[in-house]
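*Asks:* this one's structure only:
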C-alpha cells in the first residue's frame, strides 16, 4: 500500500482530525505520516505518495497550503484539500488561482455553502469522524471522572463545556447562562474547560469547576472528560463542524447547542436540546473570514439547561433513551469508515 501524508496546522482541533484520518487509512493498510509543518514538494516526494491537506479556509493563512497542493500534484503526489470554515471567506482576499484546478472537499454542508458563496468550488462533503475505539478505551475513566466531579461539587447533574476563548465560542454570554442556572438549579454542576484567559468569566461562580488545560490535554484525557458529563453544552455561535457535539454523542452524552447548521447536521433533534436562534449576523473578528454568527438569548439557553436538568432528575427513562440515540447516531461518524470517503480524491 502507498504512504499517505496528512498535512495540517498546529491547532489541537486540526491535529486531532489529522490523527483520526491517519487512523482510518492505517486500518486500510496505508502507511501514514502526520505533519503540522508544511513539507516542500521535493522532500514530500521522498516521504509519501498521496496527501490530504486539512486546513481552515482563511485567506490570510491558506495560500501556502494551496501552493503545496499545486506543487504536490505537479510532482505526482495525488492530493486533496479537506476544508473547514465557520463562515464566508472574505471574497476580496481570494485570488483567482485559488478557485481553479484544486480539489476541495468540505467537512459539512454548511462549510460547503459558505465556500461556494465565496466562489470556491467544492466537490463533496465528508463529515469529521470519531475514533470509537478510543472512546471505548476511556469509558471507565469517564465514569470515574463523573463521580469525582459530582462528589466534589455535591451535585446530581453534571453539565460540561469544552471550547477555546475565541469570540465565536460566546463564553462571555455563556457565563451569564451559568450564573443564572446555578441560582435556579441547586443540584446542577458545571465543568468549563477553556483557555486561562476565560477563567475570570467564571471566577466566584458556585458549583463550577474551571480547567484551563484546553489545547494542552492529551487526546484520550480530553475524550474522557467529555464522556464524564451528563450533558455537553456547546455555547458557540459559529462553527464549521462542532467536534465536541459529535464527541459527546459517542459517549451517549446528549448535547445542548444553538439550533443552527452545521450542529444540526451532526446531532439528532430527538436526542439533543436546541436553543432558538434570535439573530444572525456576520462578524469580522479581524480574520480572513466573515463568521456567520447565530445568536441566542441567555434565557433561551437557560430554559434548555433547565429542561435537561428536569429530564435527568424527573424523567430519567427519557434521558436514557436520548443517550441511546446519541450512541447510535455517533456510529454514523465512525472515523475508520467516514474518512475513507476521501480516498477516491487521491487516486
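*Replies:* Happy to help now that I have it. A quick note: this is a predicted structure, and the numbers were derived from the prediction, not measured.

*Asks:* use CA for all of it now, contacts and neighbours both
*Replies:* Fine.

*Asks:* wasn't residue 232 part of a helix?
*Replies:* No - under DSSP: H, G, I helix; E, B strand; the rest coil, residue 232 sits outside any helix and is assigned strand.

*Asks:* put this next to the previous one:
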C-alpha cells in the first residue's frame, strides 16, 4: 500500500499536535499507511513507498532550510508534497535562499500567514486553517472540578486562563501588568498561567496568578481539562501565526479576550470574543530569522475588558458557551484537513479552499 509521510519537528508540541490531527483525518479517509516523521531526514529509504508528503513546519529561514531541502528532494523524486506552514512576522531573506521561493510553494494556516509569505516572495497555493477536534476536547469537561480543586480555587473564583511558552512575543511581561490591575479592581478574579520557567519569571510578584510552569510537558487530557476549568480565556500574546489555544478554548466553550489583530481575529468572532484595540505595531527579532510583528495593547484597557467580560459571561454563560462551540466546529479537523485528502490530480480549490 502506498504511504503518506507527515513530517514535522521533534521540538514543537504544537506542530506535532497539528501533524497528528492531519494523520487522524487521513486515516479516517482510508490512508491507513500514514506515518509521522519527527525530523527533516532525507534518507531515501524512509520514502520508498511514499507517494505524498505533508511537511508541517514554521517558516523561519533559520530553522526551515532542512525541511525545504527535503520538500524539494521529494518533489524531484516524483512525490506529491504539501508544505503547511505558519509565520509570525517578516521573514528576513538570506543569501542563497532564492531556490526556496523559486522551487517551492506553500499552504498557509491563516490569511495573515498568506500575506506575510507573499510579502517575502513565496508562492501560496491555499489557506488551510488549523483544525480542532471539538468533541475530543468537550469529552474532558468532567476534569474541570478536579483541576480547580487541585489548584486551590474556590467555586466563587472567576478564573481567567492563559497558555503560552515563555517567548518574548507571548507578552507575559505585559500580561503580568494586566493581572496586577485586575487584582486591584476585583480580587475574586484569579489567573491561571500555563507556561515554562522563563515565562513564569514575569509573575513572581503577582499574587492573583497561579502558575503551572509545565508548558509542553502536560498530556493532552490535562491541557484540555484545564480549558474547562477556566471561565474565560485570555490570549495575551503580541504575535501569532495562528493561535491554537484560542481555537481550543472556543472548543471548550470559553470566550476569549485578545488584542484585535489577525490571525486571532480570523479565528474568533465579535460574538465569541472581547477584543482589545492595538495601539502600536513594532518588529523585533528574538531567535531565528523572523522579525516578529508585535501588536501592543494598553494593559489597563485589557484589564478593563476582562472585568467587562466577567460580567457578560456570568450573565450569559450558556449563550457564550454555545456560540463558542458553534464557532469551533467551523474549524473541525474533518473540515479543515480535508484539503490533504487528495489524489495526485485533485486541486485544493476543487475542495472549496481559499487560494
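*Replies:* Here it is on my side, so go on. This one's a predicted model, so the numbers in the text were calculated from it and none came from an experiment.

*Asks:* TM-score, when you put one on top of the other?
*Replies:* The TM-score (TM-score structural alignment, normalised by the length of structure 1) is 0.93; 343 aligned residues with a Cα RMSD of 1.8 Å.

*Asks:* which residues are in contact with the nearest residue to residue 131 of structure 1 once chain neighbours are set aside?
*Replies:* In this structure, residue 131 of structure 1 finds its nearest non-sequential neighbour in residue 335, 5.2 Å apart by Cα to Cα, 6 or more residues apart in numbering. Contacts for residue 335 of structure 1 (Cα atoms under 8 Å, 6 or more residues apart in numbering) come out as 20-21, 23-24, 128-132.

*Asks:* what is the neighbour count of the residue opposite residue 119 of structure 2 in structure 1 once aligned?
*Replies:* Structural alignment (TM-score structural alignment) places residue 119 of structure 2 against residue 117 in structure 1. Using other Cα atoms under 10 Å, residue 117 of structure 1 is surrounded by 14 other residues.

*Asks:* what separation do you get for residue 117 of structure 1 and residue 169 of structure 1?
*Replies:* The gap separating residue 117 of structure 1 from residue 169 of structure 1 is 23 Å, by Cα to Cα, to the nearest Å.

*Asks:* ditto for residue 224 of structure 1
*Replies:* 21 Å.

*Asks:* among the two, which residue is more densely surrounded?
*Replies:* residue 224 (26 against 19).

*Asks:* contact partners for the nearest residue to the more buried one once chain neighbours are set aside?
*Replies:* Among residues not flanking residue 224 of structure 1 along the chain, residue 142 sits closest, at 4.4 Å (Cα to Cα, 6+ apart). By Cα under 8 Å, 6+ apart, the residues touching residue 142 of structure 1 are 223-228.

*Asks:* which residue in structure 2 aligns with residue 142 of structure 1?
*Replies:* Match for residue 142 of structure 1 (TM-score structural alignment): residue 144.

*Asks:* quick one: the helix or strand containing its match to structure 1 mean distance?
*Replies:* According to DSSP states H and E, residue 144 of structure 2 maps onto helix 143-150. For helix 143-150 of structure 2, the mean distance to aligned residues of structure 1 following superposition is 3.7 Å (mean Cα distance after the TM-score superposition for structure 1).

*Asks:* for that helix, buried residues please.
*Replies:* 143-145, 147-148 (16 or more other Cα atoms under 10 Å).

*Asks:* cool, and stretch 158-177 of structure 2?
*Replies:* For stretch 158-177 of structure 2, by 16+ other Cα under 10 Å, it's 158-166, 168-177.

*Asks:* now do stretch 305-316 of structure 1
*Replies:* Going by 16+ other Cα under 10 Å, stretch 305-316 of structure 1 has these buried residues: 305-306, 308-309, 311-312.

*Asks:* what is the neighbour count of residue 121 of structure 1?
*Replies:* 19.

*Asks:* try residue 186 of structure 2
*Replies:* So residue 186 of structure 2, with other Cα under 10 Å, has 11 neighbours.

*Asks:* gap between the residue nearest the centre of structure 2 and residue 188 of structure 2?
*Replies:* Structure 2 has residue 244 as the residue nearest its centroid, 2.6 Å off, counting by Cα atoms, centre = their mean. Distance of residue 244 of structure 2 to residue 188 of structure 2, given as Cα to Cα: 28 Å.

*Asks:* before we move on, what about residue 293 of structure 2?
*Replies:* Taken as Cα to Cα, the span from residue 293 of structure 2 to residue 188 of structure 2 is 34 Å.

*Asks:* neighbour-wise, which of those two wins?
*Replies:* Taking residue 293 of structure 2 and residue 188 together and counting by other Cα under 10 Å, residue 293 has the greater number of neighbours (20 against 14).

*Asks:* helices of the stretch 201-350 of structure 2, start to end?
*Replies:* Counting by DSSP state H, counting those that start in this stretch, the stretch 201-350 of structure 2 has these helices, from start to end: 220-229, 244-251, 264-267, 299-315, 317-329, 333-336.

*Asks:* of all those helices, which one is nearest residue 125 of structure 2?
*Replies:* Closest of the helices of the stretch 201-350 of structure 2 to residue 125 of structure 2 is helix 333-336, at 14.9 Å (criterion: Cα to Cα).

*Asks:* that closest one corresponds to what range in structure 1?
*Replies:* Against structure 1, helix 333-336 of structure 2 falls on residues 335-338 (TM-score structural alignment).

*Asks:* measure the mean distance from that stretch to structure 2 post-superposition.
*Replies:* Counting by mean Cα distance after the TM-score superposition for structure 1, stretch 335-338 of structure 1 comes out at 1.7 Å.

*Asks:* could you count how many residues lie near the residue nearest to residue 167 of structure 2 when sequence neighbours are not counted?
*Replies:* Excluding its sequence neighbours, the residue lying closest to residue 167 of structure 2 (Cα to Cα, 6+ apart) is residue 199, at 7.0 Å. By other Cα under 10 Å, 22 other residues sit near residue 199 of structure 2.

*Asks:* residue 199 of structure 2 matches what in structure 1?
*Replies:* Looks like residue 199 of structure 2 aligns to residue 198 there (TM-score structural alignment).

*Asks:* buried residues, stretch 215-226 of structure 2. List them.
*Replies:* Of the residues in stretch 215-226 of structure 2, those buried (16+ other Cα under 10 Å) are 215-216, 223-226.

*Asks:* can you put these in a markdown table and add distance to residue 194 of structure 2?
*Replies:* Formatted as a markdown table, those follow (distance: Cα to Cα, whole Å):
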| residue | distance to residue 194 of structure 2 |
| --- | --- |
| 215 | 6 |
| 216 | 9 |
| 223 | 9 |
| 224 | 12 |
| 225 | 13 |
| 226 | 9 |
